[in-house]
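1. sequence and predicted model, in that order:
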Amino acid sequence: MKIILSIIFIILNIYASELIDSTTCKGCHPTIYGEFYDSSHRKASIFENKVHKAMWDLHPDKQKESYTCATCHTPTDLELLKNLEENKKAMPENNNVQTQEAISCVYCHSIKDVENHAKANKNIISEEKKVFYSANENNRDQKNKSFKDEVSFFGMMKEKSGSPFHKIDYSNDNFYTGKMCMGCHSHMQNDNNFDLCRMDEKGAKDEETNCISCHMPKISGSATSIKITKEHRFHGFASGSKNQDLLAKYIKIDLKENSNNFEVSIKNEAAHNLFLQSLRLAQLKVSILRDSKTITLDTKSFARIIGKDGKPTMPWIADSEIENNMLKANERRVINYDVKLQKGDKVEVIFGYYTVNPKMIEKLNLQDDEESKKFNIIFSKFFYAK
């Protein structure tokens, strides 16, 4: 960990004084900046993310005054990284970097490559000043693309490309496959060499379907004010905690009537297990509206519970899975209901999740946080019995 922190600090320090503030990007990318500002990247620190703060408040490293979460949660805080590398007191302070720049625009667009390691991967940051990586199929062969204001058709038509404030490198394959996300979103092991989470990296090799295509889908609106485009990649980062509606299309649910019962099928079409964080709890809720009465059926839960000695524990203590019935990548699961449907029955099927498993709310002292206790609906549909 010390070696990783040292390398990250040295490289990041190269561009620390230039374009480190994401509000600089806002001038040319107002729509994208607005999305980023409300994203889990901007809100990754303990000052903006209540669940992360709740976990940190219980973490043993807090007593050691060593915020080891910084490499992924606040990599823009260079002073904090430096203190970690030098084994000094390294605690987050309520400053502009922590609250506005936790994972900044510059940081993500400077990820040159990702090194694979057993406990956690490491981002390799570019050493080039004012050269940022991006993806554009039409310019993929271009490195260090500069700003151009071209005039054509007898001076009547103008076309702009590039940026007047920095160069753009469109040649980095990692920005087309999603590998640039794998530095922080691949896997994480605790001191027991136990996987707290692990992403199937196959989803970061396919250029058609990957982290970017799912979590940063193309939506309407221009990427920049310099050259107007019809679409841009969404920078609010659809996830289990934000903008879940953009991920709903990867959950397919159907109902099938049988002679004496019925079944509900649910398919996870994502390239990874449905929810990777062990705090999440997904649920399938089914009810029947019959003759103005509502029949509520048993709720089906999906979770990955980790712990030790057969009992659930906090992540840093866990050394095994206690239970795991979470939907796997591309898995279709059928749930049978021993109820005979009658003609005219209206069956409501709801699928959603809790950001924090209700059983953990009190343990994390989140009783007053409504977002943590909220049931987030991903899918809701009425089926009519024939």
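-> Structure's in. What do you need?

2. going by C-alpha atoms from here, please, whenever you check contacts or count neighbours.
-> Will do.

3. quick one: the residue located most distally from the centre of the chain and residue 161, what's the gap?
-> In the chain, residue 154 marks the outermost C-alpha relative to the chain mean, sitting 47.9 Å out by C-alpha atoms, centre = their mean. Using C-alpha to C-alpha, to the nearest Å, one gets 19 Å for the distance from residue 154 to residue 161.

4. just residue 208 next, same as before
-> Residue 208 is 25 Å from residue 161, where distance means C-alpha to C-alpha.

5. also residue 146?
-> Counting by C-alpha to C-alpha, the gap from residue 146 to residue 161 is 8 Å.

6. those two: who's more crowded?
-> For residue 146 versus residue 161, neighbours defined as other C-alpha atoms under 10 Å are more numerous around residue 146 (16 against 13).

7. OK, contacts around the more buried one?
-> 161, 162, 163, 164, 166, 167, 168 (C-alpha atoms under 8 Å, 6 or more residues apart in numbering).

8. and if we set it to 6 Å?
-> Going by C-alpha atoms under 6 Å, 6 or more residues apart in numbering, residue 146 touches 162, 167.

9. same question, the one 5 residues further on
-> Contact partners of residue 151, counting by C-alpha under 6 Å, 6+ apart, are 157, 158.

10. on the three-state scheme, it is what?
-> For residue 151, the assignment made with DSSP: H, G, I helix; E, B strand; the rest coil gives strand.

11. second structure for comparison follows:
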Amino acid sequence: MKLLQIFIMVLFITMNLNAEDFISSNTCKACHPTIYGEFYNSSHRKASIFEDPIHKAVWDLHPNKEKESYTCAKCHTPSDTKLIQKLKENKKAIPEKNSIQSHEAISCVYCHSIKSIEEHEKVNTNVLTSEKKVFYSANEDNRIVKDKKYKDEVSLFGMMKKKSGSPYHTIDYSNEDFYTGKMCMGCHQKLQNDNKFDLCRVDMKGAQDEEKNCITCHMPKVKGTATSIKITDKHRFHGFASASNNQDLLAKYIKINFEQKNDSFEISIKNESSHNLFLQPLRLAQLKVNVLKGNERIELPTKSFMRIIGKDKKPTMPWLANSVVKNNMIKANENRVIKYDYILKADDSIEVVFGYYKVNPKMWKKLKLENDETSTKFNVLKSEFYKGE
């Protein structure tokens, strides 16, 4: 029965491969159903203007739209190779709604083909392998293996047999970038506009430590097998925890504490991540604190945290910005303490809510997102209750 299942899988994969030159992520689903399901709900799958309303709103105002040059494709839709080729040839390149744009803007094959990262001033470049059907992955037990192929592994004097590798592709476990998280830095490390101003930047040091990096935080190990061929207890989460998806997996890196004083109290927010709490300049983080006195609810002033970019001390769209207008975002490993001049009584309770908007409310109208649920929703990261003493 097992051999029949494997034969059917290989037949399905071969049919899909012969049907089109582009290797669809749907092909990967045959052997990696759990991972594919996570990927399909991820921001990687939804990175195009057809799936991400915020990205589309920014693109609709971008001057490159009039020039018909979708330069965002390098990171937002790299799987659309026809569009990428048009950009390379300086031809008109506007995204067209197709299966790639809708279902795998950043595909499984694309990420697992990243051989190395070229660092550049404005934005880095992913260097892809030229070897066909050789994909990079991480496995601590096989990290010196460069050409893992499908085979039966025999142990205990031939009594135990188990499948190893993939019947479809070779696996290279030796790429160090897949252990340190550097393979993410082609798109996520930095982006400069034409004014040579950093729209966002992450310290490359965050992709050097194997114990704590982009992958360990945003792709933590979760329960479930990585493949249907060889059953494993855990696998790397391919839903890519972020402000867009599965932010609960990142909430553990935020610690909230309460301390009562004689004439006041303090709320501290500790950011235990290796980068500033939010990197995208559209984000707005907020701390909301309420005092509960029996049936009475007293709302204390909301504290906001943001990084606003602009020009001439005024907020602007990213392509016009040349400076930081305001930045009080909680930094990497910072413990931010906020004092409230409020005297608490023994029966008082404190409700502390920390969360964020994906789009700063002041930008909703400009981007025509005032009716978009994902933009206008306040996302709760942490909620705590404390008692007065």
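-> That came through, no problem. This structure is a prediction, so every number in the text was calculated from the model and none was measured.

12. what lines up with residue 266 of structure 1 in structure 2?
-> Residue correspondence, TM-score structural alignment: residue 266 of structure 1 in this structure matches residue 269 in structure 2.

13. got the contact list for its match?
-> The contact partners of residue 269 of structure 2, by C-alpha under 6 Å, 6+ apart, come to 255, 256, 335, 336.

14. host element of it?
-> Using DSSP states H and E, residue 269 of structure 2 maps to strand 265-271.

15. name the residues of that strand that are buried.
-> In terms of neighbour count (16 or more other C-alpha atoms under 10 Å), strand 265-271 of structure 2 has its buried residues at 265, 267, 268, 269, 270, 271.

16. so the one residue sitting closest to the centre of structure 1, which of the three states?
-> The residue lying closest to the centre of structure 1 (C-alpha atoms, centre = their mean) is residue 239, at 4.6 Å. Taken by three-state DSSP, the conformation at residue 239 of structure 1 corresponds to coil.

17. map it onto structure 2.
-> In structure 2, residue 239 of structure 1 lands on residue 242 (TM-score structural alignment).

18. what is the nearest of the contacts of residue 269 of structure 2 to residue 282 of structure 2?
-> Proximity of those to residue 282 of structure 2 (C-alpha to C-alpha) peaks at residue 336, which lies at 20.9 Å.

19. look up how far residue 270 of structure 2 lies from the closest one.
-> Residue 336 of structure 2 sits 6 Å away from residue 270 of structure 2, going by C-alpha to C-alpha.

20. looks like residue 259 of structure 2 contacts residue 266 (just checking).
-> Yes: using C-alpha atoms under 6 Å, residue 259 of structure 2 is in contact with residue 266, at 5.2 Å.

21. near residue 115 of structure 2, how many other residues are there?
-> 18.

22. quickly find the element holding it.
-> Residue 115 of structure 2 is located in strand 114-118, with elements delineated by DSSP H and E.

23. for that strand, give me the average deviation versus structure 1.
-> Strand 114-118 of structure 2, aligned to structure 1 and superposed, deviates on average by 0.4 Å (mean C-alpha distance after the TM-score superposition for structure 1).

24. so that strand corresponds to what in structure 1?
-> Mapped onto structure 1 using TM-score structural alignment, strand 114-118 of structure 2 covers residues 111-115.

25. which residues touch the matching stretch?
-> Contacting residues not belonging to stretch 111-115 of structure 1 are listed as 121, 122, 123, 124, 125, 126, 183 [C-alpha under 6 Å, 6+ apart].

26. hmm, back to that, residue contacts, the residue nearest to the centre of structure 1?
-> Residue 239 of structure 1 touches nothing, counting by C-alpha under 6 Å, 6+ apart.

27. try 10 Å
-> Contact partners of residue 239 of structure 1, counting by C-alpha atoms under 10 Å, 6 or more residues apart in numbering, are 39, 40, 214, 215, 216, 245, 246, 247, 275.

28. corresponding residue for the last one in structure 2?
-> In structure 2, residue 275 of structure 1 lines up with residue 278, judged by TM-score structural alignment.

29. so in structure 1, which helix runs the longest?
-> Scanning structure 1 for the helix with the most residues, using DSSP state H, yields helix 2-14.
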